[in-house]
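Asks: Just to be clear, the model below is a prediction. Sequence and coordinates:
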Amino acid sequence: MKAETSDCSIPKSCSEVEVDIKRLDRMLAAAHRSGIDVKDSYDFYVLALKELNKENLIDAYLYCDRARYELTSSLNQAKFKIKGTSFHSLRTLSYFFKLYGLYAVIFSALSVIVFGALITAYSSLSVMAVPLWAPFFAGLGASAQILMGVADDLRRYGMASRYKRLWYMALPLLAMVFGYMAYLVFSSGFIALDGDARSRESSIMFICFLTGFLTKWLIGWVSRISRDI
């Protein structure tokens, strides 16, 4: 009888090993920021990088795998034990929150609730003839963009690609500014909208939301224009 053969789990190209090492790099960064000792794991990570540069795929993969093992051991050591049972500590919880972007998810969820409440409570108020629902809808769009960003990272990488806490906190505020200006542009008649007053108002609400959702793109666009001036 012929022995059954199974596919080798070792990657067969530099690109596959490089992806694994990049994932490991993000994991180490999240652990280090959470106060977890990653020295042993980092040493093997450096060895994996060196072997990858030499195109020694097997050694690079093995060092990367050992680095993940050491990181797992460090995470287990960071847990606290009660009567032989391990429980997550604040450090390990912080690690998972950073690694999977859970801080951003919580922040964006709270932002959705806050902006929804503001739209409901203060939509009738205005500042310089601009109703407050305009910047609030833009903030709601920015909150949706944050959730989409985290979801896209998890879909593509299985973890948050970068730690973006400060950027995510600033995004809704910037979106409110863009939403305010978007209302001025579309309500002034500079860009005509068809329909009656109610349908035009609904269209502007959607435009403000879309403006907030596209805040990241708008920032890049404005930055390119400012550099060209």
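Replies: Sure, I can see it.
Asks: Please count neighbours and contacts with C-alpha atoms only from this point.
Replies: Noted.
Asks: middle-most residue in this structure, spatially?
Replies: By C-alpha atoms, centre = their mean, the chain has its centre lying nearest to V150, at 3.7 Å.
Asks: how near is that residue to L193?
Replies: For V150, the distance to L193 equals 34 Å [C-alpha to C-alpha, to the nearest Å].
Asks: What helix or strand is the residue nearest to the centre of the chain located in?
Replies: V150 belongs to helix 133-157 when assigned by DSSP states H and E.
Asks: Helix 133-157 and the next helix-or-strand element following that helix, what's the angle between them?
Replies: Using DSSP H and E, the helix or strand that follows helix 133-157 in sequence is helix 165-187. Here helix 165-187 runs at an angle of 130 degrees relative to helix 133-157 (axes from the mean of the first three to the mean of the last three C-alpha atoms, to 10 degrees).
Asks: And the helices in this structure?
Replies: Taking DSSP state H, the helices of the chain run over residues 14-33, 39-53, 57-78, 90-99, 102-122, 133-157, 165-187, 197-213, 215-228.
Asks: and here's the other structure:
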Amino acid sequence: MSNDATIKDASTPQLEEELRMRTWAEEKLIKLGSLLEIGESRNVHVEDAISNYDKSREMLYKDKNSLESIKESDKGMRLFTMELNQHKFKFFGLPRWTYLSFVIAKYGLSSMFYGMATAIFFGYLLMHPPYKYVLNVPLWASLFAGLGASAQIMMGTVNDIKTTGVVQEYKRLWYTALPFLAAIFGFIAYLLTDLGMMTTGGGPTTSYLNATSIGLLNLSGLDGPLLINNTTLIASSAETLTAQDVSSFEANFGDNMRVVVCFLVGVFTNAFIEKLSDLAEKF
């Protein structure tokens, strides 16, 4: 084995350890910064801890010393915890509002409860048909999209808590608009799914297919009789379909797929907004 290969093999574990330490240091720094931001907004004395935060940041990004950065972050966390504990209890052992509001902000309870409330709201409306139609688009399309956005708010909050222990993304009031923006996107998504199909019915339907003036037609997995009326053929619940020389075609695939599409549009509403913002900046 050459000397270069030996050096490479020996340095690989060291590089992996340095990368792991840097990742750990960044996680601690981000968590401390988020806690200090929340504490400062709740009038908690954080000046001493901020000093340790600045030192930790400098050691990590300027001095490239992950170990010392971790030590400074831990020191800042201890100072902040000591200061926060002074606001923990009031008379009769009851917690002060400063401490309660800090816990609510840290764990994203506001965004979690909001996501639950909007999910219940959209779910309640979904449980009470019949639905109204606007431009042949049923109301449930917007409701399922709003339900998806509500689920995303809760999932994002839980993911932040699992990752860093502090809510990161859904900590501003902007997220309150997501379910209602998703409702608009769900409306558009339904229209786009209609464009992707030849023609579709507007109300609750079952799977069916109508085709006229067919030159060649192959069907497999047909559930039910094949009905022929002069030049018109009606097939129900066909698994596969191959047709040639079709002069007109009508297909209705049911609403199950649209439900999934509208729900996913709601889940990814936040990502859509970011992409649309980037696109708007380019123009």
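Replies: Sure thing, it's come through. Here the structure is a predicted model, which is why all the values come from computation and not from measurement.
Asks: sorry, back to before: so the helix holding V150 of structure 1 matches what in structure 2?
Replies: Mapping helix 133-157 of structure 1 onto structure 2 (TM-score structural alignment) gives residues 140-164.
Asks: average gap between that stretch and structure 1?
Replies: Once superposed with structure 1, the aligned residues differ from stretch 140-164 of structure 2 by a mean of 1.2 Å; criterion: mean C-alpha distance after the TM-score superposition for structure 1.
Asks: Please apply the same query to stretch 178-186 of structure 2.
Replies: Relative to structure 1, stretch 178-186 of structure 2 is 0.7 Å off (mean C-alpha distance after the TM-score superposition for structure 1).
Asks: In structure 1, what range does that stretch match?
Replies: So stretch 178-186 of structure 2 sits over residues 171-179 in structure 1, by TM-score structural alignment.
Asks: What lies in contact with that stretch?
Replies: 134-143, 208-209, 211-213, 215-216 (C-alpha atoms under 8 Å, 6 or more residues apart in numbering).
Asks: switch the cut-off to 7 Å
Replies: For stretch 171-179 of structure 1, contacts defined as C-alpha atoms under 7 Å, 6 or more residues apart in numbering pick out 134-136, 138-139, 142-143, 208, 211-212, 215.
Asks: do the same with stretch 141-151 of structure 2
Replies: By C-alpha under 7 Å, 6+ apart, the residues outside stretch 141-151 of structure 2 that reach it are 115-116, 118-119, 122, 126, 178-180, 182-184, 186-187, 190, 259, 262-267, 269.
Asks: 6 Å instead?
Replies: Contacting residues not belonging to stretch 141-151 of structure 2 are listed as 115, 119, 122, 179, 182-183, 186-187, 262-263, 265-267 [C-alpha atoms under 6 Å, 6 or more residues apart in numbering].
Asks: Give me whichever of the helices of structure 1 is most buried.
Replies: With neighbours taken as mean count of other C-alpha atoms under 10 Å, those reach their highest mean count in helix 133-157, at a mean of 23.
Asks: quick one, it and helix 197-213 angle?
Replies: Using the same axes, to 10 degrees: helix 133-157 of structure 1 against helix 197-213 is 40 degrees.
Asks: how close does the residue nearest to L191 of structure 2 when sequence neighbours are not counted get to L227 of structure 2?
Replies: Excluding the flanking residues, the one nearest L191 of structure 2 by C-alpha to C-alpha, 6 or more residues apart in numbering is V137, at 7.2 Å. V137 of structure 2 is 30 Å from L227 of structure 2, where distance means C-alpha to C-alpha.
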